[in-house]
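1. Sequence and predicted structure, then a few things I'm wondering about:
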Amino acid sequence: MTVTDRTRDSASPPGRRGTGRRLPLVLAACCLGQFMNVLDASVVNVALPVIADDLHFDEHNLQLVNNAYTVVVCGFLLLGGRLADLFGQRRVLLFGVGLFTLASVVGGAADAPVTLVLARAFQGLGAAVMAPATLTVLGTTFTEPAARARAFGWWSAVSGAAGAIGVLAGGVIIQWFSWRWIFLVNAPIGLVLFATVRWVVPETRPRRTGTGSGLDLPGALTVTLGLMASVYGVAESHVYGWGSARVLGPLLSGLALLAAFLVIQARFAKNPLVPLGVFRNRSVAAANLVAFFGIAALFSTFYFFTLVLQQVLHYSPLRTGLSYLPLSLGIALGGWGVASLVPRAGPRPILLGGLALSGTALFWLSALHAGSTYTGDVLVPATLLGLGMGAVLNATTNAATAGLPAHQAGLASGLLNTTRQLGSAVGLVTLAALSAARIDARAAEGAARTDTLASGYGLALTGAGILAVAGLVAALFVPVRKQSSSPRGDTEKVAA
């Protein structure tokens, strides 16, 4: 089964039937959907202590509020991306928006831990469908290279900035309202988004081919369960340790299932969920590696930077949120600012420059201590980090979807979003373990509490800087790709 790149309503790209009068609304809908996804993942972190007190979570179960979301979204992202190819991008996007909105309302009304955890899991399922669908819509609707780069630029900027804005929104909501509104606010946004998608987003129609049209159910089952088990094991490691059966069991099971998935795709699947030949596209393979390291660095920074501001510099939740504004604006400006450069220069130089800038900023932030000031020690590196990561998010999106036919747009989107989620989960857990070990060691030496925390969090931010450098090395393998100015965007010039 494939998906044609022809659409049937007036939201078509310029040059097609109906021209592009609704294209700004298509872009706005896709960006709003991605904003909801990323914002929800970050805003909850600020509210966790209040949620724990109100719903009487115990210390070990509180992590389920985040892990239920992360495990499900990681497990289903790849399948969610493929669904848009198989069943139509608008239909799948509407399903994701509806499920995410309904789960948000249930979460906001939760009166027991189990209800909230289940709501978070269904939010994750909605996000796993919605996130790749938004990227698929952009990839199939904006086909002219410059317009495509601008669309990806806005999507990437919103995606990155939403994580930082979530901290600000969480601080405002917790201080002035109730934690329940971090979920309930999604209801009116979701309704507006649902109506907008239904009105402006073009539908793609699958067409049957001689090879069949069925979904690869064995592949979908093994990769979904394999990813969920692997991410669950990683998420549990910071509570039980890497040698625990509660960590090794899920990890080994997940790896076995993922190995079975690869065998199914290579030998048995008539309509593989992931045609392994896609990785022969060097741009796709390298861009996903860059995304893994880049997102591992960025989203780990959101967590540890928040802890530094609150526990080392002793900022209130609201002041912490306001301190994120330069980072948020930097991501937005970085993603938007390179949009016109990517079609001309190709993604590789943008990736190299953005990751170098981000790594420098992270090493700078790792030196923060109790005597640091915001204007002297935080403002400049936070802004530089935002600019660098905004550029990286844009260029990675372009590279990860370059050179693929329209019927694999959802596959590429699902791969990219899965890689990002895995990067954020693995990066955070790994750096949290390093940070905790450093804090324990410094505490045993009798160091002051603030100095101990600054040392541990500083080590984590140093680790984030190293991840950015690893991403820079991976970016060297992205081909030099200059897109032509052809209105259809069919032609690309590639050099090693």
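-> Happy to help now that I have it. What you see is a predicted model, and the numbers here were worked out from it, not measured in a lab.

2. can we go C-alpha only for contacts and neighbour counts from here?
-> OK.

3. Surely K493 is within a strand?
-> Yes. K493: assigned to a strand according to DSSP: H, G, I helix; E, B strand; the rest coil.

4. So for it, what's the nearest residue that isn't a sequence neighbour?
-> K482 (5.2 Å; CA to CA, 6 or more residues apart in numbering).

5. my guess is M130 meets C31, correct?
-> No. Applying CA atoms under 8 Å as the test, M130 and C31 come out as separate, 11.0 Å apart.

6. dropping in the other structure now:
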Amino acid sequence: MSSRPTPTPWPSSRAARVARARPPPTHATPSPPAAAADPAPTFTPVRPRPDGGPVAASRCLRAHHCAPHLLGAAWIPMWYFLNLYLQQVLGYGAFASGAALLPMTVLLMIFMTAITARLMGRFGAKPLIAGGLLLLAAGLLWLSAVEPTGTFLVDVLPASLVAALGMSLAYIPAMMAAMSGAPQEQAGLASGIVNTTYNVGSALGLAALTAVAMSQGAGEPAKLPALTDGFSSAFVGAAVIAAVGGVITLLLMRGDKAAAQAQAAPASHGEQVGV
């Protein structure tokens, strides 16, 4: 027997042509179907809700923002410049100037804890806010008459008590009116907005009136007449801010009756639809 190996058969010419024409196999992952492809981003316009939405303050709340804002812009600068007048012009020390402001603090405590709430229940918030701001403006105008040779009992005490009386009448009603203007589910939002509004107004008012005082001579502590003129200008500016707040309250703030009707309307609507 022959030991030659058996030759490997070659494919026919037709089979070879088919093999050459067939594309080589690939291992690419098939593309996902059109339905599984990521859709193009779409933007749907958000229309505001008629009731203002769950995180938007009501129209009544927005109208009440001016009172706390302007109240802080007039009240905080008054304390600042009154302390400077007592120390730099009248020569009081730090402790003595702080003690000189105690009558204002006592009056504020008495009215805010025992009297303002009763007056608000009888007359409503709007008269107290407007009247308090105008009374604060009157006290500030009185303080603007300070002199380099003035005294505490004549130049400071009476005017400061008038200003404190105006503040005690306006502060609590302004905060409560702003809070009551919001629905119950927006009470937290209303509280944050009111506190922020008061603090921002205080900061802006102090910055603006400091610039006014410096431009009118408060930057020259060695000259008491010029220093007093600067403080007096700051008191006048604070009085203007308080007066503007009182006028805005009278013109734009709705009365308690209208606010109560606005609050009762959603409740009655909810009862009709069975909410």
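-> Nice, I can see it. Values in this document were obtained by computation on a predicted structure and should not be read as measured data.

7. Any idea what the TM-score comes out to?
-> After superposition, the two chains reach a TM-score (TM-score structural alignment, normalised by the length of structure 2) of 0.71; 214 aligned residues with a CA RMSD of 2.8 Å.

8. coming back round to it: need the three-state assignment for the residue nearest to K493 of structure 1.
-> strand.

9. count of neighbours near it?
-> 20 (other CA atoms under 10 Å).

10. on that earlier part again, so M130 and C31 of structure 1 - more neighbours on which side?
-> Comparing M130 of structure 1 with C31 by other CA under 10 Å, the one with more neighbours is M130, at 31 against 24.

11. Now do the helices in the stretch 1-150 of structure 2.
-> Using DSSP state H, counting those that start in this stretch, the helices found in the stretch 1-150 of structure 2 span residues 13-21, 59-63, 66-84, 94-100, 102-110, 116-123, 125-143.

12. Mind checking those for the one nearest to L204 of structure 2?
-> Among these, the nearest to L204 of structure 2 by CA to CA is helix 66-84 (6.6 Å).

13. I'd like the distance between the residue nearest the centre of structure 1 and G219 of structure 1.
-> Nearest residue to the geometric centre of structure 1 (CA atoms, centre = their mean): R420, 4.9 Å. As judged by CA to CA, to the nearest Å, R420 of structure 1 and G219 of structure 1 stand 21 Å apart.

14. Kindly report the same for L86 of structure 1.
-> 15 Å.

15. quick revisit: residues in contact with the residue nearest to K493 of structure 1?
-> By CA atoms under 8 Å, 6 or more residues apart in numbering, the contact list for K482 of structure 1 reads V342, P343, R344, A345, G346, E492, K493, V494.

16. TSV for those residues, including neighbour count and distance to V378 of structure 1?
-> Below are the contacts of K482 of structure 1 laid out as TSV (neighbours: other CA atoms under 10 Å; distance: CA to CA, whole Å):
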residue	neighbour count	distance to V378 of structure 1
V342	28	29
P343	24	33
R344	15	34
A345	15	32
G346	22	32
E492	17	41
K493	11	41
V494	12	40
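
17. Can you tell me the closest non-neighbouring residue to the aligned partner of S202 of structure 2 in structure 1?
-> Counting by TM-score structural alignment, S202 of structure 2 lines up with S424 in structure 1. With sequence-adjacent residues excluded and distances taken as CA to CA, 6+ apart, S424 of structure 1 is closest to A296, at 4.4 Å.

18. Please name the residues that touch the one you found.
-> R420, G423, S424, A425, V426, G427, L428, A464, L467.

19. And for the fifth one, the neighbour number?
-> If I follow you right, that is V426 of structure 1. V426 of structure 1 has 19 nearby residues by other CA under 10 Å.

20. same check, this time on the last one
-> For L467 of structure 1, the neighbour count with other CA under 10 Å is 24.

21. what residue of structure 2 takes the place of it?
-> For L467 of structure 1, the residue aligned by TM-score structural alignment is I241.

22. now whichever strand or helix holds that match against helix 125-143, angle please.
-> I241 of structure 2 is part of helix 224-252, with elements assigned from DSSP states H and E. Per axes from the mean of the first three to the mean of the last three CA atoms, to 10 degrees, the angle that helix 224-252 of structure 2 makes with helix 125-143 is 160 degrees.

23. could you say what helices and strands helix 224-252 of structure 2 packs with?
-> helix 66-84, helix 125-143, helix 187-213 (3 or more CA pairs under 8 Å, 6 or more residues apart in numbering; DSSP states H and E).
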